[in-house]
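In: got a structure for you, letters missing:
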């Protein structure tokens, strides 16, 4: 096998096995990228609305408007990064341009002055969202292109997603340690973390990880490309399953604090339980990679979802004081989260091979991962949109639940069932789609042979 040049990535990437250093260099950038996004969902809205006095409705409207920009930017940046021609590769220039925007947006958003208003919020959020998309989409596509091997893609995805979870923990810890009275300090700490670490990890990746050179094969027009995308059966099934599973994971994430605070009556344990959940996700990653090598990605992902359903089914039957029993739920479902993080994006990389083999042209990895990212964001939005209206429709009274903490009586049964049962419904739908996933190791190997034969034919012309 030809040895790739570390700067251009020239050489055969099909069966490439990355060294541990290269895996580390690739995955490490997920740490600051994750740290840059968690505060936007958890800390920024309340900080700008309450502490800076801008109002919940106004802040929510601004952040929602900025998020709508993703509908335009995601597919545009994904498609453009596929078409980029540069002596430095396709993905590296986009990350180099997007990293400073992300860092600047994070610093401006997380360290506003006392006189910061809605214009400051809008501009800084716009910079952060745009820069993050310019980095994350090429970064994900780059990982999918590092190897065409069915199993090696699991290692690459796991390296990235493991550091994403670690970045989430860093941001959560900064917020927790700062406390409500020092929220400004916590936000600034996260902003500084991103400003320093994002450029540093990007430089490390640029020097250590090959970026495949521009794909000069013929590109199909967008109408034909859309037809091929619609006919990509593995992709269709996978992205719908990913959406359903995303809602299933988003619902308990949205309701976690309510469940622990009001149903278990253990608000002082929420931080430790959440930390346990994410730590076990990292611990479980090697186990799921080992299983996937033996039994295939889609079957192992299904097994992990079934395991999660089993443990979530216990949540509605727990009650006040059952903290240790719920800790067992957090440990068990946290382990299964590792499969959710590593295996579906690896399967998505395989689905891109279906498209490349069908068109016989240049790979459209960036576009596919842009659609993947949009499905991820939609699942989070649906989870929030279903959780709170669903609780209200079922008769859960948050005010009464708050009073119950000091002695009043409140019915938290709707909360417990929404937290524990609703995710199972969505996961079962995902399992039904994935169980017969029509793209295993042998199928993907055949696709790679067809793609390589086409590449060799084009090169000889």
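Out: Good, I have the coordinates. Remember, predicted model here, so these are calculated numbers, not experimental data.
In: going by C-alpha atoms from here, please, whenever you check contacts or count neighbours.
Out: Will do.
In: how many other residues sit next to the nearest residue to residue 293 once chain neighbours are set aside?
Out: With sequence-adjacent residues excluded and distances taken as C-alpha to C-alpha, 6 or more residues apart in numbering, residue 293 is closest to residue 151, at 6.3 Å. Counted by other C-alpha atoms under 10 Å, the residues lying close to residue 151 total 22.
In: from residue 252, how far off is residue 151?
Out: 31 Å (C-alpha to C-alpha, to the nearest Å).
In: ok, second structure coming up, stack it against the first:
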């Protein structure tokens, strides 16, 4: 029997955790992490470029686009836990349940991307809706089992941080490409919407074709540990709400994503309207991503030394300080804004990286207590919390700055309206990151407690706790 209580309390072992033996091969881990690239590369076009191009170049009304994208995002929120539950209960055959779902999702994503980015018939709202619904379903079919599989390739506490770090860095690389390519197209053919769509769609398809076979061949998939009847929706909700450690991680992730999304939503407005430096908007955004690339390995090493939850707290508190520093930026003061933007890049991956790695540890605890493997379900609700936060950020930030008097169409906003814009830009993320830090402060599932869980799981399953998948 487990020494863990049903309420999520954890033991305080006297023995130190077993040291990592070997770890995952670097080459295989890089290959496995490449699938994060097409997943990440799909986010920027759908959230930033696609609505504007469909409105400006294909004549679809903004109100209609807003409804279509809202319904599509709502479908994505529903699809995540649906795929998570089904994938956890799937046997998968010889190919594996995670790999089978990812492969099928890859085929569907390629078809949906061709519909969205290479339209050969008249683009109508119905056409966009069908393509978006297929795209979000495919995205869930890839992302949810991929995140679950990421927690299963190694059960080691620190090795999971390493897996998440590699995925974070490859994601940032693909986002950098998605940011750079449209900028180049704007210099060549600024009014050619089809060209910009084709470039972004071609990048997604190329990354998918490269990464899918690499990831599927990188590691063998472990067979499911337990099987049982498929849970009903009410049972699934009780599982999620009834796990206090999972709820803390989800709430913390919601706060992280909310703060980042508020900042991202208002970033261009602040640089162009408040700072009066429209020529620097894209450059500053790129600088943040470049330094974010360098930050992943740094935070990985910090987590090795102090633990994942402490690293998350440190990173979130750093974000609080950085965002409060924005209150002191004056119009035209580029050096201070540049310095804070670089600092933001260095700190931005800490919370996302650590919290994602922590979900796998919580899933281990749940499997020890219940005998059920709910890894994909837990990662699906983790993904849902991020999407919900991104939607909430737009719903909070834009109406709030409008209420404070800011008009993005006006060339002469009042000083009070511009100051209100800066206040929301700085204080909104600062408060969100502070809440995120408080939620995981003192998190009990650290390396020592997780070592106990892995030992008990190994004894019950009859195999080595930390043996990586070959």
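Out: Received it, and whenever you're ready, just let me know what you need. Small disclaimer: the values here were computed from a predicted structure and weren't measured.
In: returning to what we had before: can you tell me what the residue nearest to residue 293 of structure 1 aligns to in structure 2?
Out: Aligning on TM-score structural alignment places residue 151 of structure 1 opposite residue 158 in structure 2.
In: check residue 284 of structure 1 too.
Out: Aligned by TM-score structural alignment, residue 284 of structure 1 pairs with residue 295 of structure 2.
In: which strands and helices sit next to the host helix or strand of residue 377 of structure 1?
Out: Using DSSP states H and E, residue 377 of structure 1 maps to helix 365-393. Where contact means 3 or more C-alpha pairs under 8 Å, 6 or more residues apart in numbering; DSSP states H and E, helix 365-393 of structure 1 is packed against helix 56-83, helix 118-145, helix 233-258, helix 323-359, helix 413-420.
In: not counting sequence-adjacent ones, nearest residue to residue 212 of structure 2?
Out: Using C-alpha to C-alpha, 6+ apart and skipping the chain neighbours, the partner closest in space to residue 212 of structure 2 is residue 35 (6.1 Å).
In: oh, that last question was meant for residue 246 of structure 2, not what I typed.
Out: Using C-alpha to C-alpha, 6+ apart, the closest residue to residue 246 of structure 2 is residue 362 (6.4 Å).
In: related to what we said a few turns ago, what's near enough to touch the residue nearest to residue 212 of structure 2?
Out: 207, 208, 211, 212, 215 (C-alpha atoms under 8 Å, 6 or more residues apart in numbering).
In: whereabouts in structure 2 does the helix holding residue 377 of structure 1 align?
Out: Taking TM-score structural alignment, helix 365-393 of structure 1 hits residues 375-403 over in structure 2.
In: now stretch 198-212 of structure 1
Out: Under TM-score structural alignment, the match for stretch 198-212 of structure 1 is residues 208-222.
In: so which bits of that stretch are buried?
Out: For stretch 208-222 of structure 2, burial by neighbour count (16 or more other C-alpha atoms under 10 Å) applies to 208, 209, 210, 211, 212, 214, 215, 216, 218, 219, 221.
In: hang on, the earlier thing: does the match of residue 151 of structure 1 belong to a helix or a strand, and which?
Out: Using DSSP H and E, the element containing residue 158 of structure 2 is helix 157-188.
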